[in-house]
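Student: Based on what follows, work out the 3D shape:
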Amino acid sequence: MKLFPAHPTLWATLLVLWVSQSVTEDNNLDVCQEDIDVGLVRVQDSTAMEDHVEKTDVEEKFICLLYPTNILNCSWSFDTSEKDIQLSVHMSFCDEDTAVHSLYNSSAERVGSVSLDLSEHKMHHYVILHLNMSQHNEWKTYTDKYDMELLEVLSPPQNISASIKDGALHITWDVPHSRSDFSPRCFTYELDMGDQEETKIFTDKQSYTEPNADPSSTYKVRMRTVLADTCHGSPEWSDWSQAVTVEQSAYKLNHVVIVSISLGLPMILLAMLLLVCHQRVSKVLFPPIPRPPAKYKYFLEKSDAFNFFHPAPPAKTEEEITEVEETEPNTEKSF
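Tutor: Sure, this is the predicted structure:
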């Protein structure tokens, strides 16, 4: 369980004193030679009680982790409201049963951490964290022993590659770097593809395919790793890797979209053309019945090919004759 940030930033500033081996050899030698099981916490108090318990059964929280940057970080948290409690922290580095050097702080904060860069130091076999909580004449100590090979927090998976092909999201990666020679089956991975999907966890894989990838979505792929339960090592997850952004290219359209555009666009253009050129199209589709001029009509009636270029004679006007009868006057008298 990771309590505090593991990088050189400290939750509480500690006055850490390097004590030479010659001065503290007697005390450190006793600590390194004590029979303390890795994974169990030895609890002692002023009543002469001594017990070895699981770390999960201890109310107080403390842990040591070794990060890929060669930073060893030990952090602790004592949840108590009593102001007069004193806390001292003692760290011993051991090779087999021999103490090499130690770190000591006689007045540590109740919530704090200490970090040590091991880049310039030899990697030791064990580190022992000893915490002493005292109040008046009462005291209680916690002693936790760590195997340095089991403290390593893995780096994120290497060479993450992601691409969309044939409607599926393809992701590949390499196993993370570690100081120990772990088998690929020892690594458990957590895959985060962004807000579109829930995280996925799987073991002993170096590739993953997400079918039916949404072409309109942008995927931000990142991963982290931890050792599987079947392999001995730190139970802490690594940091998240840098996100790899994957999005569907503009020219890689869905087949349905391509067919829709191919059929729909010509129909739209044809409809616009019909609206603009309605009259012209109507004349082309429905031409008027031809009516020849009068001279061609006369020619057709006579069936005379030689008069084709002669104008038709004008129509004869009909004369209307009106006869007027003259009547003689009646000279006879009538009685």
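Student: use CA for all of it now, contacts and neighbours both
Tutor: OK.
Student: The protein: helices as residue ranges?
Tutor: 21-33, 255-276, 278-285, 294-302 (DSSP state H).
Student: among the ones you listed, which is nearest Thr245?
Tutor: helix 255-276 (24.0 Å; Cα to Cα).
Student: before we move on, the earlier item: could you dump the helices of the chain to CSV with mean neighbour count and distance to Asp51?
Tutor: Below are the helices of the chain laid out as CSV (neighbours: other Cα atoms under 10 Å; distance: least, Cα to Cα, whole Å):
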stretch, mean neighbour count, distance to Asp51
helix 21-33, 15, 16
helix 255-276, 11, 70
helix 278-285, 11, 99
helix 294-302, 13, 130
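Student: Save the ones you listed as JSON lines, and put in distance to Asp147 too.
Tutor: As requested, these are exported to JSON lines (distance: least, Cα to Cα, whole Å):
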{"stretch": "helix 21-33", "distance to Asp147": "12"}
{"stretch": "helix 255-276", "distance to Asp147": "58"}
{"stretch": "helix 278-285", "distance to Asp147": "89"}
{"stretch": "helix 294-302", "distance to Asp147": "119"}
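Student: here's the other one to compare against:
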Amino acid sequence: MAPAQAQMGTIFLLFIGISKAINDVQMLKPIDLSIEVLILGEVLLSWKPNVNPELESYVVKYNVLIKTPMKEEQYTTQNNSTKRMVALHKGLCAQVCAVYYEREKETARSQWAKAKLQAPPGANGTSITNLSCVIYTEASNNTAMDCSWLPGEEAPEDTQYFLFYRYNIHLEECQNYSRSHDGKRHSSCQFAKTDIQITEDTIVVIYVNGSSKHSTIKPFDQLFNPSTIERINPPMNITVALKQESLCAEWMKPVSVWPSPCFTYEINVSDWVTGSTKQLTVKDNSICLLTNSQSRYSVQVRAAGSDLCGNSKQWSAWSKPVFSDKPQKASVLLLLFLVYGALAGIMLLSAVLCTRFQLHRRLFPQVPAPRNPFKDLLSYNEAPTEGALEVISDIDDPEPNE
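Tutor: Predicted coordinates for the structure are as follows:
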């Protein structure tokens, strides 16, 4: 027991001695820290190490802190330089300090070395505002991008804006602008085809500058992750059919670089007879629901990214309504059956009433036949019938005149 305690005490004293030794040594901060703009939205920070010779046995790493008015980022590197993508329209401050490690444990760090990158020139209030961009995949599998913005409140009336995008080393200026309602300024831009890959670990830099005869227009830049601004297309080729007492719908995934498991779907089923609607969320590209076979239904589907992938979680637009065919035919047959049944019932009822109340004699009495005079002449010798008048003619011959 005693030897173990003695060993622990020796280790403790050794640690205290090392700590005192480090504290007694001056920690020198890195020197010649500089910031260089390499390309739109990307800077290179570089510095020179400045390690005290007494601490060369320690592992030295560098803690880097980058600050902008919009963002703050801190990370560690063992290199003497580092590249970072960052929006630069409001300038940048960078700080670096040396961190000393022994046995993977931090023991000390130097003071901060500091450098500053000034914001680009331009009058305040002249840069664009409310920049918004969406990326989407067309039927041809081209990746397209649309961006829109508002003019700066202090921008002169003759200000004209110009947009550029950078993806990796590709830099391109917009060639297809739309103008504001007054027809003067560019207010949006459309790229029908880009080199952008919609992944969760890439960055697109959007840069907008401007020109005016009356003022220097301040530029504006913003960084986007393509997967977060992706506008997902609606699902395709939706089919709807009634199968006995079930309504079944199937569809294909949206036009996209993402595979089928990367999508979640929302289905809107409308009953056009009762006016009711039902919404369901599914992960498959088909569904069957118990329904009333005599109703008429329409189905709409929209898509969003699932948790399995890095695509956008925003819902797409609804697809156009697709109607079930069989309920419509069944409704027509039912209507014809009811009409013909009603007519048959009316005819049967009419026949019964006519027989019961002899309505046919009242409505259609028998017309007597006309008297035949020739028949009377031919039957003069017949005995008179009872009740008939007999005319007897008894006329004496006149006497001769005397």
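Student: hmm, back to that, of the helices of the first structure, give the one that comes closest to Asn212 of the first structure.
Tutor: helix 255-276 (13.8 Å).
Student: tell me the angle of the closest one relative to helix 278-285?
Tutor: 90 degrees (axes from the mean of the first three to the mean of the last three Cα atoms, to 10 degrees).
Student: Off-centre distance for helix 255-276 of the first structure?
Tutor: Using Cα atoms, centre = their mean, to the nearest Å, the distance from the centre of helix 255-276 of the first structure to the centre of the chain it belongs to is 37 Å.
Student: now stretch 5-12 of the second structure
Tutor: Its chain's C-alpha centre and that of stretch 5-12 of the second structure lie 67 Å apart, by Cα atoms, centre = their mean.
Student: out of the helices of the first structure, which comes closest to Pro68 of the first structure?
Tutor: The nearest among the helices of the first structure, by Cα to Cα, is helix 21-33 at 25.8 Å.
Student: Give the aligned equivalent of Leu171 of the second structure in the first structure.
Tutor: Correspondence of Leu171 of the second structure to the first structure, assessed by TM-score structural alignment: His101.
Student: Thought Phe93 was touching that match, still the case?
Tutor: Yes: His101 of the first structure is in contact with Phe93 according to Cα atoms under 8 Å; the separation is 5.7 Å.
Student: More neighbours: those two, which one.
Tutor: For His101 of the first structure versus Phe93, neighbours defined as other Cα atoms under 10 Å are more numerous around Phe93 (25 against 17).
Student: So the more buried one sits against Leu116, correct?
Tutor: No: using Cα under 8 Å, Phe93 of the first structure is not in contact with Leu116; the gap is 11.7 Å.
Student: Out of the helices of the first structure, flag the one nearest Arg42 of the first structure.
Tutor: helix 21-33 (11.9 Å).
Student: packing partners for the closest one?
Tutor: Counting contacts by 3 or more Cα pairs under 8 Å, 6 or more residues apart in numbering; DSSP states H and E, helix 21-33 of the first structure packs against strand 86-95, strand 98-105.
Student: Residues contacting it, please?
Tutor: Applying Cα atoms under 8 Å, 6 or more residues apart in numbering, the contact partners of helix 21-33 of the first structure are 92, 94, 96-102, 128.
Student: before we move on, what about stretch 353-361 of the second structure?
Tutor: Residues outside stretch 353-361 of the second structure that contact it (Cα under 8 Å, 6+ apart): none.
Student: run the last query once more with 10 Å
Tutor: 350-352, 362-363, 365 (Cα atoms under 10 Å, 6 or more residues apart in numbering).
Student: so Asn137 of the first structure touches Asp84, yeah?
Tutor: No: the pair Asn137 of the first structure / Asp84 is not scored as a contact, 11.7 Å apart, by Cα atoms under 10 Å.
Student: Looking at those two, which has the bigger crowd around it?
Tutor: Between Asn137 of the first structure and Asp84, counted using other Cα under 10 Å, Asp84 has the larger neighbour count: 9 against 6.
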